[in-house]
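Undergrad: Sequence first, predicted coordinates after that:
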Amino acid sequence: MQTAIGEIQTLFVDVLLPVPIPKYFRYRVPSDMVEMVQKGVRVMVEFGRRRILTGIIVESSEFPPSSYQAKYLLDILEETPSVNDKQLKFWKWMADYYLCHEGDVLQAALPSGLKLNSQSRIQVNPDFDEEDLADLSDKAVRLFRAVRHQQSIPYEQSADILEVKSPYPYIKEMIQAEAIIIYEEVKEKYKPKKVSKVRLNPTLLENASGLEEVFTSLAKKPKQEDILLKYLGLVPVYNDPNVNDAGVDKKKLLEEGKEMSPSSLKTLVKNGILEEFSEVVSRFDDAHFQLYQNMGHDFELSEAQQNAYSQILESFKTKDATVLHGVTGSGKTEIYIKLIQDVIEGGGQALFLLPEIALSTQMVVRLMKVFGDQLGVYHSRYSDNERVEVWRGVNEGRFSVIVGVRSSIFLPFEDLSLIIVDEEHETSYKQHEPAPRYHARDMALVLGRMHQAKVILGSATPSVESYYLAQKGQFGLVSLTERFGNATLPEIIIADLKKERKQKKLKGDFSSRLVDEVRSAIDKEEQVILFQNRRGYSPFVMCEECSWTPTCPSCAVSLTYHIYKNDLRCHYCGYREATPKTCVSCGSTKIKTVGTGTQKIEEEIQNFVPAARVQRMDQDTTRKKYGYQQIIEDFEQGHIDILVGTQMVSKGLDFDNVTLVGICNMDQMMFFPDFRAMERAFQMAVQVSGRAGRKSKEGKVVIQTYNADHPLLKKIIKQYYEGFFRVELKERHQYSYPPFTRLIKVTVKSEDQLLGEKAALQLAKGLTRRLGIKRVLGPQAPTINKIRNKYLQEVMLKFERQNFDLLKAKGILKEEIFIIETEPFFKKVQIVIDVDPL
């Protein structure tokens, strides 16, 4: 950027930083970087003292900031922007709607591999006289010598060296003695994946005698000759010399087929016969995905599917979003694939959202068969580097289809034409911690509007809110009422636990009917899924004498018993302790387990059906990167007879040989204290039931309950969504709950319980005065009123959907929170806002 007389103009840029502060920060651009300035490029900046962050340029200006001295940009990290203009607008909209900061959204959106890693390191001060070590404490001397030996160490490592919790007193001592220097090591996290390759020295192909002379020289060196012959077998340079440029994977040359000598290869390279080079490759070219790439996926839509597909296209003429309500096993995926193919043919991009990683495994394989290397996969179980590759692949247009979880909405789409939200009712689409506390389904609708893309909301059990908007005509509505092929909906059987208890037929946590059905299925070499929506062995342990129950010291919950490690764990903060042998209250040794988790179900069913191969699928068994994938593949291939799991087993999984599903505790879902409890119970029961009898074999579902006459069960038996919806909608209207109102939950957190209660009460009073008493509920303590050593108070705001200024109400909420946060008395209080809570 030049002035009229040829001098370089002073330029400033506004930078969005991943910090919870409601503003951009203006930095000065060094003269040698002025030409590199673009909106959306990543920059490295110093923020405060000693802290280094990655930010995004959002605007440039000729004017310096008025209230502070602008620092210089440290670096511009790329020539091509990682973030586009549509993303920046989307992030701003999200921050405004969910009452958080744009920096919060940036922190959530940008994969950590694209953020700089700023880490404090310690090195010896070269001017320090080691004779002065005598003035330092023993631990300070020990640390000094360790730093000198390693040249430099990360700050965190000093605690391990000294075997102390906090090394700061000793580091401070050394700084004051000028023995060490603290500095920031900054590095890019992302590193491209490279493979070592080998090729012939191109000069040997310049004339016909080149290779002949080489073989003559290797006549008495059989190992080197073998390598060269193998290379020519893999790379036919005689047919086409140009194929030599690509070479061959070094690992393949040495290991595939007959193994070769690495030292002989090294000699060939040293003598200039072969040359070694590296090449950047995609991280998704692994064996698992290669197996499925471009295999083709020929299918024809059934008459019902074709009708639904045509109705969706017709709906898209007038509606931006359409609800696809299809019963479980109706073949929604084939319709999705057909719609994606239409988009790709038109040159657009498609985003396929799934609620959880567990569900993505089978779906990715199905989509990979169709779309091959046009498909990118994006979720948190992938490494930083893998997610960066997908981000850059979308940015460069290499991926036409993305399948991923909720964070996929942040990717840099340019030509987004279709968004599919599969199982749109799932609560997994909601982000709870940290901010932004967004719902990916709702944000998909916003993203669709910004890109002028169409949105499909698919589910066998749509959320009440989505179905209501479809009934009102705001969304399109297309129904699939029959299963694909010859499959029929499963028979649903209610096992009355109350009746069986009276008749003394119960077998542990199982009804006799469920045990009989499991045994029958296993005898016929069919597979079974058992659903229990609680992991661990049992919810808690209790003293039989005095009823004492171990609780978490940081949270107001009982500890869950895990049998395999024989310990007690808190599922809120991760605290663990050994299972007590005696009661700490009365000293009794009569400690018993109470309730049932997946571990106990797994153990009991193994006892009742000892010949069956039983596997559990929950958060404890799927922590590894490919944990879900391995269990699903083993079940699919028949290596597992009975799969015991939490809600993971209910979501979209498709197994040909599953004929029986058991729901172990229906009451636990139906009577949870939440206005959405019946909706979630209906959805979960229907979804998990849908795993049975998906092909030609008839399926059965056994639901265990102590409330066999409950009206909800009758609708589940008939899979009568419309009847459920009408009853639920009537109750929601009667008590003013969504979809007739909007909710905002404000949670006040404090280590001092009394202080938190005072802050919540003052906030509620201020909001009531300005918004009215009917719109402000609370404050009150939630069911679990203490998590991670902080006491909780909640204030719920309930706003009408019609004829109400929501934007103004949000402004009032921010003002009242600001009053609390700026009052010195409440400086240790934390306030969290959750818009549209679940």
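TA: Good, I have the coordinates.

Undergrad: only C-alpha atoms for contact and neighbour calcs from this point on.
TA: OK.

Undergrad: How are the strands of the stretch 651-800 of the chain distributed by residue range?
TA: 658-663, 700-705, 741-750, 776-780, 786-787, 790-800 (DSSP state E, counting those that start in this stretch).

Undergrad: who's in contact with the last one?
TA: Outside strand 790-800, the residues that touch it by C-alpha atoms under 8 Å, 6 or more residues apart in numbering are 554-555, 740-753, 756-757, 760, 764, 774-782, 785-786, 806.

Undergrad: what's the angle from that strand to strand 776-780?
TA: 170 degrees (axes from the mean of the first three to the mean of the last three C-alpha atoms, to 10 degrees).

Undergrad: host element of the most centrally placed residue in the chain?
TA: With the centre of the chain defined as its mean C-alpha position, the nearest residue by C-alpha atoms, centre = their mean is S380, 4.4 Å away. Using DSSP states H and E, no element contains S380; it sits outside every helix and strand.

Undergrad: Kindly report the same for E603.
TA: With elements delineated by DSSP H and E, E603 resides in helix 598-608, which encompasses its position.

Undergrad: which residues touch the closest residue to Q293 other than its chain neighbours?
TA: The shortest distance from Q293 to any non-neighbouring residue, by C-alpha to C-alpha, 6 or more residues apart in numbering, is to G372 (4.2 Å). With contacts taken as C-alpha under 8 Å, 6+ apart, G372 has the following neighbours: 292-295.

Undergrad: Output those in TSV; the columns should cover neighbour count.
TA: Shown next, in TSV, are those (neighbours: other C-alpha atoms under 10 Å):
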residue	neighbour count
Y292	19
Q293	20
N294	15
M295	14
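
Undergrad: still on that earlier bit, what comes into contact with the helix holding E603?
TA: Against helix 598-608 from outside (C-alpha under 8 Å, 6+ apart): 508-509, 515, 532-538, 562-563, 612-616, 618, 644-646.

Undergrad: Narrow these to those in helices?
TA: Taking DSSP state H, the ones among the contacts of helix 598-608 that sit in helices are V515.

Undergrad: In addition, the following structure is provided for comparison:
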Amino acid sequence: MNSPILRLALPAPVFGLFDYLPPAGLDPALLQPGQRLMVPFGPSERCGLLVEIGTDSEIPGSRLKAARVLLDEQPLLDKTQMDFLRWAAAYYHHPQGEVLMSALPVRLRKGKALLKPRPDHVFLLQEPDEVADALKKRAPRQYEILCWLRDKGGSARLEDFRRQFPSGRSILNALRLRGCVDLGIGEAVPGVLQTPAHELEPEQQAALDAVTANLDEYGAFLLDGVTGSGKTEVYFHIAEQVLARGRSVLLLVPEISLTPQLVRRVARRLAVRVAVMHSGLSDGEREQAWQLARSGEARMVLGTRSAVFASLPDLGLVLVDEEHDASYKQQEGFRYSARDMALVRASRAACPVVLGSATPSLESLRNAMDGRYGWLRLTRRAGGARAPRMQVLDVRNQRLAAGLSPVVLQALEQTLARGEQALVFLNRRGYAPVLSCYGCGWLSDCPRCDARQTLHLGQGKLICHHCGNERIQPKTCPSCGSSEIHPLGQGTEQLEETLKQRFPEYPLVRIDRDAASRKGTLERLLARVKEGGAGLLVGTQMLAKGHHFPNLTLVVMVDVDSGLFSADFRSAERMAQLIVQVAGRAGRAELPGRVLLQTRFPDHPLLRSLVEEDYNAFARRALKEREMAGLPPCSSQALIRASARSLEIAEGFLEQAAELAGRSADGRVAVWGPVPAPMRKRAGRHRAQLLLQTGQRPELQRLLDLLVPALSSLPDAGRVRWSVDVDPVDLY
């Protein structure tokens, strides 16, 4: 009897599978797709995933190597998950092995054994008030811990607990014996802290009824609701019905910054164990969450884009919050869109998928207008809150203080004097975007990119935000030796410095990637803001969405001009979304909100459209322009990028690719380029790109099926790094 042939996916830049023989002495009946095996690969060995078991191979039997060891008794990925991942690899034209292995936690990709479950959270089982008489006087430390857990929402990471109570281990054990707390894995929910459901308003109820009319069939819905309209409460009501039927829920969010507060809301609202997945977790934490989801112990997964590939048995609902956000597109390696993959995953699971946003992407809006998605509208803010009033401020010929006009400074002073909060928004971290010499004109250019190095005064460094290159801040000009070097422009650090000097009596919190780089810092800063510990907020797009600050009544956008003029056809859409999202932080409770937009182009049609009409009017106008120009979402694109030691080599490879594409496309797909990338040099490599575009998506896929396998054989392929980006969200 011939030995079966094992077809394995390996983490290698090869589009096919690798054939191996079973390990010596292993009963082939023990082998199942989805198991891992260690196999010889060149001079070393790698961990691979068994995809198929066949009877023959194109490689002669004498050349086939045997796998060395079977690592798993049971498959780590089931057939449904494997089929989904293989489809994604084919659609995005990325090597199967890299896609399939990316769905496993990092340790498992390296051939390590599954981690044994280990408690990583502490949960509150009894409210402090219920045991106050017994503990408050006799065991004040135990009572303090219970109150701390209540303030944390009923659960906390053991790591945070140990940091807060370094000698609290014995006290925690005493509380466990009393039945006041427990330890466990992942986010669990104590029933005593469960938050009751809010009564839905008519528009919310109509949206709920539409989605839940048939929970056993695929249906795509766009939940198009203004900021503060209660989209999250609609999510919860739908999830409640799905969970009650014993099925699982996947909730995607675009930013790590949204997960802490959302986890707490989910935990207290739905009484379900939650597996949290995002890049801010350690490898061990991510693996434990993955195991919780795969086993069904956690019936809800909440995470950023990679969570779309989480193993979830009996998936019954997919929710994509802030579906318009560009963060859902992976920009390196396997370039997938988590939003689009969420739609495919829901279709394969025969369950509803809800895309929520106050500023829907033009792709989703077009699908809703054409009837491919159910269009659910929430036009009013929940609880009777009023939409903020927007005002365009012309700052031409005005004397600015760190970019702030006199009108803005006066508005800030009045807002703070009333005891209300204000947000000053600038999507530019650091102190200043460039350092310049007044003597010779030297600029702090990055030596590895066509970009400037940003001044980070707190660190005393110049840092490139594109490649990470950094150097110590010079005291004199590196070119002419002059001491007349000064920062140009503003960043959040400079705003913080200026506002602290101007309003020293009001606490200020800055929230950007630098200020919240350490684990747990962001959550503490947000808690401080919500508790009223800061009158002033300074921040970047980390504050643009999802956050609810009831006392925040004024939003100032320092510079809205950067997105008004760009070579990227999506820049106007993104700027409109950003303005509306940031503006939506103001006036979310009883107090009215006000939004000030500083600009040197007050008559720009985008600004006028948003201020005088609304986002929906802007989006309809933008869709007409895209249709006239034949741009997405009215067409489909793929971008082939190449980088090399010189621009000539990169363009030479793409010229060969363009010639091949032109022959294969037969006039059905437009081939544009090659051209240099808008940022020609990045991280020391010169970049060029080739754009493929057509009005028919199947035609583009047919061309890529022919083109991509042939690219590695082009004469210059060995001299460049190249990639294929299907449905690109930017052209940089």
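TA: In hand now; what should we look at? Everything quoted here is computed from the prediction, not taken from an experiment.

Undergrad: if we can go back for a sec, report the distance from the helix holding E603 of structure 1 to the chain centre.
TA: Using C-alpha atoms, centre = their mean, to the nearest Å, the distance from the centre of helix 598-608 of structure 1 to the centre of the chain it belongs to is 30 Å.

Undergrad: re the thing from before, return the subset of the contacts of helix 598-608 of structure 1 lying in strands.
TA: With DSSP state E as the criterion, strands contain 562, 614-616, 644-645 from among the contacts of helix 598-608 of structure 1.

Undergrad: just the residues you listed now: which is nearest K251 of structure 1?
TA: Proximity of those to K251 of structure 1 was ranked by C-alpha to C-alpha; the top entry is Q615 with 36.0 Å.

Undergrad: residue in structure 2 matching that closest one?
TA: The equivalent of Q615 of structure 1 in structure 2 is V509 (alignment by TM-score structural alignment).

Undergrad: I figured its match hits L537, correct?
TA: Yes: taking contact to mean C-alpha atoms under 8 Å, the distance of 5.0 Å between V509 of structure 2 and L537 places them in contact.

Undergrad: what touches both of those two?
TA: Both V509 of structure 2 and L537 are contacted by V529, under the criterion C-alpha under 8 Å, 6+ apart.

Undergrad: What residues sit buried inside stretch 411-429 of structure 2?
TA: Buried positions in stretch 411-429 of structure 2, judged by neighbour count with 16 or more other C-alpha atoms under 10 Å: 411-412, 415-416, 420-429.

Undergrad: ends of that stretch, how far apart?
TA: Terminal residues of stretch 411-429 of structure 2 are spaced 23 Å apart (C-alpha to C-alpha, to the nearest Å).

Undergrad: Find me the equivalent region of that stretch in structure 1.
TA: The aligned range for stretch 411-429 of structure 2 is 517-535, by TM-score structural alignment.

Undergrad: Near P605 of structure 2, how many other residues are there?
TA: A total of 12 residues lie near P605 of structure 2 under the criterion other C-alpha atoms under 10 Å.

Undergrad: What of L393 of structure 2?
TA: When neighbours are counted by other C-alpha under 10 Å, L393 of structure 2 registers 18.

Undergrad: For H425 of structure 1, see how far away V455 of structure 1 is.
TA: As judged by C-alpha to C-alpha, V455 of structure 1 and H425 of structure 1 stand 14 Å apart.

Undergrad: Looking at those two, which one has more neighbours?
TA: Taking other C-alpha under 10 Å, V455 of structure 1 and H425 do not tie; V455 has more neighbours (27 against 24).

Undergrad: I'd say the more buried one and L418 touch.
TA: Yes: with contact defined as C-alpha under 8 Å, V455 of structure 1 counts as touching L418 (5.8 Å).

Undergrad: Next, show the common contact partners of the two.
TA: Contacts common to V455 of structure 1 and L418, judged by C-alpha under 8 Å, 6+ apart, are G448.

Undergrad: Name the residues of stretch 655-665 of structure 2 that are buried.
TA: By neighbour count, with 16+ other C-alpha under 10 Å as the criterion, the buried positions of stretch 655-665 of structure 2 are 655-658, 660-662, 664-665.

Undergrad: make that stretch 514-527 of structure 2, sorry
TA: Using 16+ other C-alpha under 10 Å as the test for burial, stretch 514-527 of structure 2 gives 515-516, 522, 525-526.

Undergrad: With stretch 525-534 of structure 2 instead?
TA: Those would be 525-526, 529-530, 532-534, for stretch 525-534 of structure 2 by 16+ other C-alpha under 10 Å.

Undergrad: What residues does the nearest residue to R719 of structure 2 once chain neighbours are set aside make contact with?
TA: Spatially, and ignoring its direct neighbours in sequence, R719 of structure 2 is nearest to A644 (6.8 Å; C-alpha to C-alpha, 6+ apart). Contacts were defined as C-alpha under 8 Å, 6+ apart; by that measure A644 of structure 2 touches 650, 685-687, 719-721.

Undergrad: Return the member of those residues nearest to M628 of structure 2.
TA: Taking C-alpha to C-alpha as the measure, R687 is the one of those closest to M628 of structure 2, at 29.7 Å.

Undergrad: That closest one matches what in structure 1?
TA: With TM-score structural alignment as the criterion, R687 of structure 2 lines up with L792 in structure 1.

Undergrad: From K507 of structure 1, how far off is its match?
TA: Taking C-alpha to C-alpha as the measure, L792 of structure 1 and K507 of structure 1 are separated by 41 Å.

Undergrad: between the two, who's got more neighbours?
TA: L792 (26 against 16).

Undergrad: how much space between the more buried one and G756 of structure 1?
TA: L792 of structure 1 is 7 Å from G756 of structure 1, where distance means C-alpha to C-alpha.

Undergrad: which residues are in contact with both of those two?
TA: With the criterion set as C-alpha under 8 Å, 6+ apart, the overlap between the contacts of L792 of structure 1 and G756 is 748-750.
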